[in-house]
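[1] Have a look; sequence and predicted model below, questions after that.
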Amino acid sequence: MRLVVGVSGGSGIPYAYAALRALRDLGVETHLIVSSGAKRVMSAEGTGPQLADLSALASHVHEDRDLAASVASGSYRTAGMLIMPCSAGTLAKVAHGMADNLLSRAAHVTLKERRPLVLVVREDPLPRPMLLNMLASHDAGATVMTASPGFYHRPDTVEDLLHFVTARVLDQFGLDVPGFQRWKEDPAGGVM
């Protein structure tokens, strides 16, 4: 399996790190695109995963300026694309079909080829333009999710919360993340 993983300029880079780690552990080939905004956020936040950490987990890393990259073409087969976190600006580009950088072009190609595109927004409160862009992205074929962990699994750590969101997001691609406790299932996988 081959997935494109986009990281845009919203706070929440630890979510991207958790997803890339899970994808690596599952043996999924990943093509990472990190926007210039995401690079600025990483630098500004200072703590948590940095570009080198994300890059070390990816199978391939593409520059956001490289519109000739493999993932810019619909003929390059992938199982879909994940943008996590997805900034309000990237969401707007997806919603309106703008493809001015590799991240938005790869998202456009994913929709054009009718492959799964999952956008994980991490911003509150949600103003009307963002809500409209979420709806437009949904109508274009994307799955829009929020980085909202559940609590029925009784998390003890931030890592537990990241794991929950990662597992729910990767569910959208038919991937099972080991150790994910589903509602009404015991940790061994049986029904409670």
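    Arrived safely, thanks for sending.

[2] Could you use CA atoms for every contact and neighbour count after this?
    Fine.

[3] Which stretches in this protein count as strands?
    Applying DSSP state E to the chain gives strands spanning 2-7, 29-34, 60-62, 81-86, 117-121, 143-146.

[4] Show me what the shortest one is packed against.
    Using 3 or more Cα pairs under 8 Å, 6 or more residues apart in numbering; DSSP states H and E as the contact test, the elements touching strand 60-62 are strand 29-34.

[5] now the strand it packs on: how far from the chain's centre is it?
    10 Å (Cα atoms, centre = their mean, to the nearest Å).

[6] Also stretch 125-134?
    Distance, centroid of stretch 125-134 to centroid of chain: 18 Å (Cα atoms, centre = their mean).

[7] May I see the buried residues of that stretch?
    130, 133-134 (16 or more other Cα atoms under 10 Å).

[8] What about the residues you listed, which are in helices?
    Judged by DSSP state H, helices contain the following of these: 130, 133-134.

[9] of the residues you listed, closest to Leu3?
    The nearest member of those to Leu3, counting by Cα to Cα, is Met134 at 21.7 Å.

[10] Identify the residues contacting the nearest residue to the closest one once chain neighbours are set aside.
    Leaving aside its sequence neighbours, Met134 sits nearest to Val144 (Cα to Cα, 6 or more residues apart in numbering; 6.5 Å). If a contact means Cα atoms under 8 Å, 6 or more residues apart in numbering, then Val144 has 118-121, 134, 137-138 as its contacts.

[11] A further structure is provided below for comparison with the first:
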Amino acid sequence: MIQMPEQPQTVTLALTGASGVQYGLRLLECLVAANRQVYFLLSKAARIVIATETNLKLPSNRQELQAFLTDQYRAKPDQIRVLGNEQWMSAVASGSGAPSQMVVCPASTGTLSAIATGASNNLIERAADVALKERRQLIIVPRETPYSAIHLEHMLSLTRMGAVILPASPGFYNQPQTVDDMVDFIVARILNHLGIAQNLMPRWGE
């Protein structure tokens, strides 16, 4: 019997317009290093935040962005697949083709609201809606403070639907020395939930 080569697991990763794009970009780097295939979605607002919070100059063209990220994170060809926000025929838009895991990191409260109410106005919202309706793993990383009652009600609704709300609230018991250490704290927690081995931060008690 011919044994086919094992295909890498696929994760959908969406970055939206909240502060803290460093979390999402570091997560992308770690997913690539862990040999995951990544469907990458980027909102228009996230592009603005990336331009504000980092020195990255992202190409506007989708194919050029995919090539840029592949080079930036030393990914294999097509390991990172950049999808447009109206690419409705992509795998993530359908329950029969979407990956079993999705992370929205960082998640703006607007995206949080849209996912909680099933708006599906763009591919990020639709992909999250698919994850919920198909009972797949959905991790949402909100970055906002303080939370209003509206935000908290949406988080509660999503938790009851099966999503994991993982706020970008780094701990300090590991005595972080740099901003990168604080970013890695959150990314490590996300990777733990995804079941991906990581050496960014030891588990409690190790």
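    On my side now, so go ahead. Everything numeric here is computed off the predicted structure, so don't read it as measured data.

[12] JSON lines for the strands of the first structure, including distance to Arg154 of the first structure?
    Converted to JSON lines, these look like this (distance: least, Cα to Cα, whole Å):
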{"stretch": "strand 2-7", "distance to Arg154 of the first structure": "28"}
{"stretch": "strand 29-34", "distance to Arg154 of the first structure": "30"}
{"stretch": "strand 60-62", "distance to Arg154 of the first structure": "35"}
{"stretch": "strand 81-86", "distance to Arg154 of the first structure": "24"}
{"stretch": "strand 117-121", "distance to Arg154 of the first structure": "22"}
{"stretch": "strand 143-146", "distance to Arg154 of the first structure": "19"}
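
[13] List just the one of those strands that sits closest to Ser75 of the first structure.
    Of all the strands of the first structure, strand 2-7 sits nearest to Ser75 of the first structure, with 13.4 Å by Cα to Cα.

[14] mean deviation (superposed) between the closest one and the second structure, please.
    Strand 2-7 of the first structure differs from its equivalent in the second structure by a mean of 0.4 Å after superposition (mean Cα distance after the TM-score superposition for the first structure).

[15] could you say what helices and strands that strand packs with?
    Strand 2-7 of the first structure packs on helix 13-25, strand 29-34, strand 81-86, going by 3+ Cα pairs under 8 Å, 6+ apart.

[16] any chance of those in TSV, with distance to Ser148 of the first structure too?
    Compiled in TSV, those are given as follows (distance: least, Cα to Cα, whole Å):
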stretch	distance to Ser148 of the first structure
helix 13-25	11
strand 29-34	22
strand 81-86	12
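
[17] any idea which of these is most buried?
    Greatest average neighbour count among these goes to strand 81-86 (a mean of 28), per mean count of other Cα atoms under 10 Å.

[18] so that one corresponds to what in the second structure?
    Using TM-score structural alignment, strand 81-86 of the first structure corresponds to residues 102-107 of the second structure.

[19] measure Val183 of the second structure to Ala51 of the second structure for me?
    18 Å (Cα to Cα, to the nearest Å).

[20] Give me the more crowded residue out of the two.
    Val183 (23 against 14; other Cα atoms under 10 Å).

[21] got the contact list for the alignment partner in the first structure of Val183 of the second structure?
    In the first structure, Val183 of the second structure lines up with Leu162, judged by TM-score structural alignment. Shown here is Leu162 of the first structure, whose contacts under the criterion Cα under 8 Å, 6+ apart are 14-15, 18, 149.
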